[in-house]
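Enquirer: I'll drop the sequence and a predicted model, then ask my questions.
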Amino acid sequence: MNRRQIARALTKTLNASVDEILAASNEPLTSSAVRIGITGAPGAGKSSTIARLAAYRANQAKQLAILAIDPSSPLSGGSILGDRIRMDELVENPDIYIRSLPSRSSNNGLCNNIPELIDVLESNSFSEIILETVGVGQAEYAIRNQVDIVILVMQPESGDTIQSMKAGVVEMADILLVNKDDLNGADKVCAELTEIAARGGRLEGWFPPVVRMCAMDNKGVESLSDAIDQTIRWQAKYRDNELIARQRRRYQLQSLLERRIDELLDEATPDFLSTSLTEGFRTIATRCPVGG
């Protein structure tokens, strides 16, 4: 892989305006890359899980790309955390490419232009693309339209499991991962998740497996990898790919429209922001068309 070329392409795409994205728009790529989304509350062990999983799957003659979405500094706009800090052991692996991306103005756990960033990686023939979100909540609803497999990472004794259940987040996942399973309460959480998984997942007919893991001790990574392979095989038979394509296009259109509105509001004069709500709305709506 040409790391420098990939890095330049990702940076250009990340910083592209709505007009620039539309000007460069092409038909969707036909790619066999498997997209894996890793999400969960802060502290659940997402980065440690990715480090173990990526290293394991790269040993199976795969080339992997990792996009790690980091919370942005409100002052600089740059990433508060960085992939070099969290995934040092992967940096020297010739079959793994890692890039941290700041979430910036995005409020859905991802970052601007994420569909186009994934396109860049798919054009570079990676076998698998791993996408890590900032946190939990809205992230699941955004990421589910951009990846093939959603892995929800939870840990015992943290309270995030119960909150995820209440928010319906568990139903968004294809694989339920209990990390740090050496902690007290792991058996109880796994039992509760198994009961929920029996109701079915986000894709009709799929029942998410519950996997136990302790990323720090490198325990359970093989089980997680097997669960991913099982999910891939099931989706190859039963997933509605046309529906997935429509959902991804809807997300792409919606995210571009939201960014276009942000651009227009950033350009707004004080006088405009002093007009009535109705007048302001109509003005924004008429100016929303892009690309001429």
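Expert: Everything's here; your move.
Enquirer: switch to C-alpha atoms for all contacts and neighbour counts from now on
Expert: OK.
Enquirer: how long is stretch 154-174 from one end to the other?
Expert: 14 Å (Cα to Cα, to the nearest Å).
Enquirer: ok, now stretch 160-175?
Expert: Stretch 160-175: ends 16 Å apart by Cα to Cα.
Enquirer: kindly report the same for stretch 97-112.
Expert: Span of stretch 97-112 from end to end, Cα to Cα: 20 Å.
Enquirer: list the buried residues in it.
Expert: Residues 97-104, 106, 108-112 are the ones in stretch 97-112 that count as buried (16 or more other Cα atoms under 10 Å).
Enquirer: out of those residues, which sit inside strands?
Expert: 97-102 (DSSP state E).
Enquirer: need the contact list for the residue of the chain positioned farthest from its centre.
Expert: In the chain, the residue that sits farthest from the middle, by Cα atoms, centre = their mean, is Asp271; the gap is 38.8 Å. Residues near Asp271 by Cα atoms under 8 Å, 6 or more residues apart in numbering: none.
Enquirer: tell me which element Leu176 falls in.
Expert: Here Leu176, judged by DSSP states H and E, is contained in strand 175-178.
Enquirer: before we move on, what about Ala65?
Expert: strand 64-70.
Enquirer: right, and Val189 touches Gly159 too?
Expert: No. Counting by Cα atoms under 8 Å, Gly159 is not a contact partner of Val189; they are 10.4 Å apart.
Enquirer: higher neighbour count, the two?
Expert: Val189 (20 against 11; other Cα atoms under 10 Å).
Enquirer: could you find the closest non-adjacent residue to the more buried one?
Expert: The shortest distance from Val189 to any non-neighbouring residue, by Cα to Cα, 6 or more residues apart in numbering, is to Pro156 (6.5 Å).
Enquirer: so what's the gap between the lengthiest helix in the chain and the chain middle?
Expert: In the chain, taking DSSP state H as the definition, the longest helix is helix 241-267. Helix 241-267 sits 16 Å away from the centroid of its parent chain (Cα atoms, centre = their mean, to the nearest Å).
Enquirer: another structure for you, compare them:
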Amino acid sequence: MSKPPLDRHALGRRLSKLANASTADLVQLQRLEPCANPARRIGLTGPPGAGKSTLAGHLALHRGRDRRLGVLAVDPSSPKSGGAILGDRIRMDELAGSSEIYIRSIGSRSASDGLSDNLPEMLDVMDEFGFDEVLLETVGVGQAEYAARAQVDTLALVLLPESGDVVQAMKAGIMEMADIFVVNKSDLPAAQKMATDIQRISALSRRPEDAWRPPVLLVSSMKPETVSALSAAIDRHQAWLAESDRRAALLQARARYRLRRLIERRAADAVASLDAKTLEAPLEQQLEQALQEIRRLSTTH
């Protein structure tokens, strides 16, 4: 059964409304019933400068040929103004001509984990609008930031040759969470060595017999066959995930992340509302007042 045409204006309005929604708004806007056919979620994460945006554009063009595909690209927001450059949209201009590919750049706002405020709700909206697949590109992340893991089904970690000590990086959570390792800009001299190092260290990791074995791919946006190989690896992981029993645990992790972010933002609102007199009081009194304000905000909203 064919899908109705994508209403880009309606989708844009919904995403804008969610991007600006308060925690109280989110509770009111919550969808009670899960989507019967949720979109597959693919994440691209990695350090700044690794070429994630360019790679996301080429991957979207490749995978969007026969499906409705959305791209949500998170850009860093200014801690002062809250604004974002939103350069990912500029770098993905060549996708604009496709009727079934939708691109949206979103500011990270108060989130400091490579994602964006209200991102879980935005991903839900993509399901409502009938997307088959959503490609999520995170802000450039460091070693300890791996919140994207819970938000996507398949997580590709994009690395740049000569970008740091691979052995040290392998100790980080993000390296342990990745489903696919991508050594991007593979035409650079150190690319093969980095891929070999990742393969060697990954082989030492203890995994159950039925665990997914993350492949290490050399990819260049200038070589379509390498982008195709990445796409095929994503399909293999999606097929493995469908046959495993890990889906329930992933959905629970998403629910926990959503709730934690709501609580964190509600707490931030409460602390911001405290007056100078309260902040000069003993810490115990400050904490009690903040908790009272959280309860008040929860009651009045």
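Expert: It's in. All values reported here derive from a predicted model rather than from experimental measurement.
Enquirer: so which of the buried residues of stretch 97-112 of structure 1 comes closest to Gly77 of structure 1?
Expert: Arg104 (5.8 Å; Cα to Cα).
Enquirer: tell me the counterpart of the closest one in structure 2.
Expert: Under the alignment (TM-score structural alignment), Arg104 of structure 1 pairs with Arg109 in structure 2.
Enquirer: wait, doesn't its match sit right on Ser116?
Expert: Yes. At 6.1 Å, Arg109 of structure 2 and Ser116 qualify as touching, with contact defined as Cα under 8 Å.
Enquirer: re the thing from before, so the helix or strand that the longest helix of structure 1 is followed by matches what in structure 2?
Expert: Note on helix 241-267 of structure 1: by DSSP H and E, the next helix or strand toward the C-terminus is helix 277-287. The aligned range for helix 277-287 of structure 1 in structure 2 is 283-293, by TM-score structural alignment.
Enquirer: mean shift between the matching stretch and structure 1?
Expert: Following the fit onto structure 1, the mean deviation recorded for stretch 283-293 of structure 2 is 1.9 Å by mean Cα distance after the TM-score superposition for structure 1.
Enquirer: buried residues, that stretch. List them.
Expert: Buried, per 16+ other Cα under 10 Å, within stretch 283-293 of structure 2: 286, 289-290, 293.
Enquirer: which residues touch it?
Expert: Contacts of stretch 283-293 of structure 2 (Cα under 8 Å, 6+ apart): 267, 270-271, 274, 278-279.
Enquirer: again, but for stretch 202-221 of structure 1
Expert: 45, 48-49, 52-53, 56, 171-182, 190, 193-194, 197-201, 223-224, 227, 234, 239.
Enquirer: so which of the residues you listed are in helices?
Expert: Counting by DSSP H, the contacts of stretch 202-221 of structure 1 contribute 48-49, 52-53, 56, 190, 193-194, 197, 223-224, 227, 234 to helices.
Enquirer: may I ask which two of these are separated the most?
Expert: Checking those with Cα to Cα, the most distant pair is Ser48 and Trp234, at 26.7 Å.
Enquirer: any chance of the ones in strands among the buried residues of stretch 97-112 of structure 1 in CSV, plus distance to Ala139 of structure 1?
Expert: CSV is the format used below for those (distance: Cα to Cα, whole Å):
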residue, distance to Ala139 of structure 1
Tyr97, 23
Ile98, 20
Arg99, 19
Ser100, 17
Leu101, 15
Pro102, 14
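Enquirer: now do the contacts for Thr138 of structure 2.
Expert: With Cα under 8 Å, 6+ apart, Thr138 of structure 2 has these contacts: 43-46, 73-75, 114-115, 148.
Enquirer: structure 1: which residue goes with that one?
Expert: By TM-score structural alignment, Thr138 of structure 2 lines up with Thr133.
Enquirer: just to revisit the earlier point, what residues are up against the residue nearest to Val189 of structure 1?
Expert: With Cα under 8 Å, 6+ apart, Pro156 of structure 1 has these contacts: 178-181, 183-186, 189.
Enquirer: where does it fall, helix, sheet strand or coil?
Expert: coil (DSSP: H, G, I helix; E, B strand; the rest coil).
Enquirer: alignment lookup: it to structure 2.
Expert: Match for Pro156 of structure 1 (TM-score structural alignment): Pro161.
Enquirer: next one: Leu81 of structure 1
Expert: Per TM-score structural alignment, Leu81 of structure 1 is aligned with Leu86.
Enquirer: please apply the same query to Arg259 of structure 1.
Expert: Checking TM-score structural alignment: Arg259 of structure 1 goes with Arg265.
Enquirer: the residue nearest to its match when sequence neighbours are not counted and Asp75 of structure 2: what is the separation?
Expert: Distances taken as Cα to Cα, 6+ apart put Thr23 closest to Arg265 of structure 2, at 7.1 Å, once the chain neighbours are dropped. For Thr23 of structure 2, the distance to Asp75 of structure 2 (Cα to Cα) stands at 21 Å.
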